[in-house]
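In: I need the structure of the sequence given here:
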Amino acid sequence: MAQGTQEVEVKYRVADLAALEDALVQRGVSLSATIRQDDQAYAEDGWSYGNSKIGVAFARLRTQQGRHLFTVKKPLDNEMACLEHETEVADREQMHQAVVAMGFYPTVRIVKTRRTGVLGDMSICIDEVEHAGVFVEIERTVHGGESGAAVQQELDAVARSLGVELERTTDTYDSLVRAALAPA
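Out: Next comes the predicted model:
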């Protein structure tokens, strides 16, 4: 993503996956084959769960289809409107060591299967997240000074127009998995 570009998304827990898939087909969305993503999330030293994520850099090391992707996200308006930078890396373990050396610490491992599709200028992701459940994300990339919160309102309207039961969440997958694995 170019400088000044942010990824803005909304996320929902899915109650009825078949109904969602049908609604997407009705809108002309063709979903990709399933891919497995194995993500290690990282936070800056000094940050901990319960603290605000706004303005804090977070890193992710993802392996999918034999490729390793390193991503840094910095939430702007909220946790789902982030400046994002991503690149492919050759060696996951060496990148892990580099991320730790840069002052990040590993937080949560997120493993999921994902199918993606496109609806207009939006990306649709259906994720089955180990320990957390089934979710749909609707994302759009914005440039310049466009408000992430305003774009999220537009994306939410699209989600609600699908006519299926969805429960919106503002938590990121690392927070959802962490909560699911926390001792009772």
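In: alpha carbons only for contacts and neighbour counts from here, please
Out: OK.
In: Quick check: buried residues in whichever strand in the chain runs longest?
Out: For the chain, the strand with the greatest residue count under DSSP state E is strand 104-119. Neighbour counts over strand 104-119 (16 or more other CA atoms under 10 Å) mark 104-118 as buried.
In: Now show me the structure for the sequence below, then we'll compare the two:
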Amino acid sequence: MTQGAQEVEVKYRVDDLGVLEAALAQRGAHLSAPAHQDDQAYAENGWTYDHPKVGRSFARLRTQDGRHLFTVKRPVDNSMACMEYETEIADREQMHDAVTLMGFHPTVRIVKSRRTARLGGMTICVDEVEHAGAFVEIERTVSGAESGAAVQVELDAFARSLGVDLVRTTDTYDSLVRAALTPA
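Out: Just a heads-up that it's a prediction; the model follows:
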């Protein structure tokens, strides 16, 4: 594999968005206006949620503000440390057909409201995810040669330094939404 960009993130469930927003503002991170994101997740044919994600490719079609983005991710260290490639596309339906032709199947639709801020090389995303709740993601893009797990330790230390009641999750949004929609 050639060395490319790796998106590394940590994610936390948030009970009180107001407290989180205040803590972020104290650090100089001011959140953007909300953006509506409509994502369709895809997995390689043959992959199911009881299989590991590391080493497998996953795709996503996102629509936000009338723009369509196609993303492919391949988890490296864990499901939140991924090699990632993304490009804008013109036609979401045609891309859906192309993705399925390439050997992927649709898994879960993720609809959320996202507000973002940048701080010290990090991107902070505050998300309200339909069926799953409120979350904060803290991410950095690093070279493919860096350890995603080591970067996650640094990002977690920042999150904990905010002094906000956060519950860390290692699940991706597709897994969280799927779990919320699956009957017990």
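In: Just the TM-score for the two chains, thanks.
Out: Superposed pair, TM-score by TM-score structural alignment, normalised by the length of the first structure: 0.98. Supporting alignment: 183 aligned residues with a CA RMSD of 1.0 Å.
In: hmm, back to that, nearest to residue 86 of the first structure, of the buried residues of strand 104-119 of the first structure?
Out: Using CA to CA, residue 104 comes nearest to residue 86 of the first structure of these, at 16.3 Å.
In: Leaving out chain neighbours, which residue sits closest to the residue mapped onto that closest one from the second structure?
Out: Under the alignment defined by TM-score structural alignment, residue 104 of the first structure is paired with residue 104 of the second structure. Nearest in space to residue 104 of the second structure, with sequence neighbours left out and distances taken as CA to CA, 6 or more residues apart in numbering, is residue 44 at 4.4 Å.
In: number of nearby residues for that neighbour?
Out: Using other CA atoms under 10 Å, residue 44 of the second structure has 18 other residues around it.
In: how about the helices in the first structure?
Out: 17-26, 92-101, 148-161, 173-181 (DSSP state H).
In: mean deviation of the first one from the second structure?
Out: The reference is to helix 17-26 of the first structure. Here helix 17-26 of the first structure, set against the second structure after superposition, deviates by a mean of 0.3 Å using mean CA distance after the TM-score superposition for the first structure.
In: What are the buried residues along that helix?
Out: Applying 16+ other CA under 10 Å to helix 17-26 of the first structure flags 17, 20-21, 23-24 as buried.
In: Just put the residues you listed in TSV and tack on distance to residue 91 of the first structure.
Out: Formatted as TSV, the buried residues of helix 17-26 of the first structure follow (distance: CA to CA, whole Å):
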residue	distance to residue 91 of the first structure
17	35
20	37
21	36
23	40
24	37
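In: and which of these is nearest to residue 138 of the first structure?
Out: Closest to residue 138 of the first structure, out of all of those and judged by CA to CA, is residue 24, at 11.7 Å.
In: need the contact list for the closest one.
Out: 30, 162 (CA atoms under 8 Å, 6 or more residues apart in numbering).
In: again with residue 89 of the first structure
Out: 67-70, 95 are the contacts of residue 89 of the first structure under CA under 8 Å, 6+ apart.
In: give me that answer again for 10 Å
Out: Listed by CA atoms under 10 Å, 6 or more residues apart in numbering, the contact partners of residue 89 of the first structure are 61-63, 67-70, 95.
In: Any chance of a PyMOL selection covering the buried ones in those?
Out: Per 16+ other CA under 10 Å, the buried members of the contacts of residue 89 of the first structure correspond to this PyMOL selection:
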select buried, resi 61+62+63+68+69+70+95
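In: Need the max-distance pair from the contacts of residue 89 of the first structure.
Out: Most distant of the contacts of residue 89 of the first structure, by CA to CA, are 67 and 95, 12.7 Å apart.
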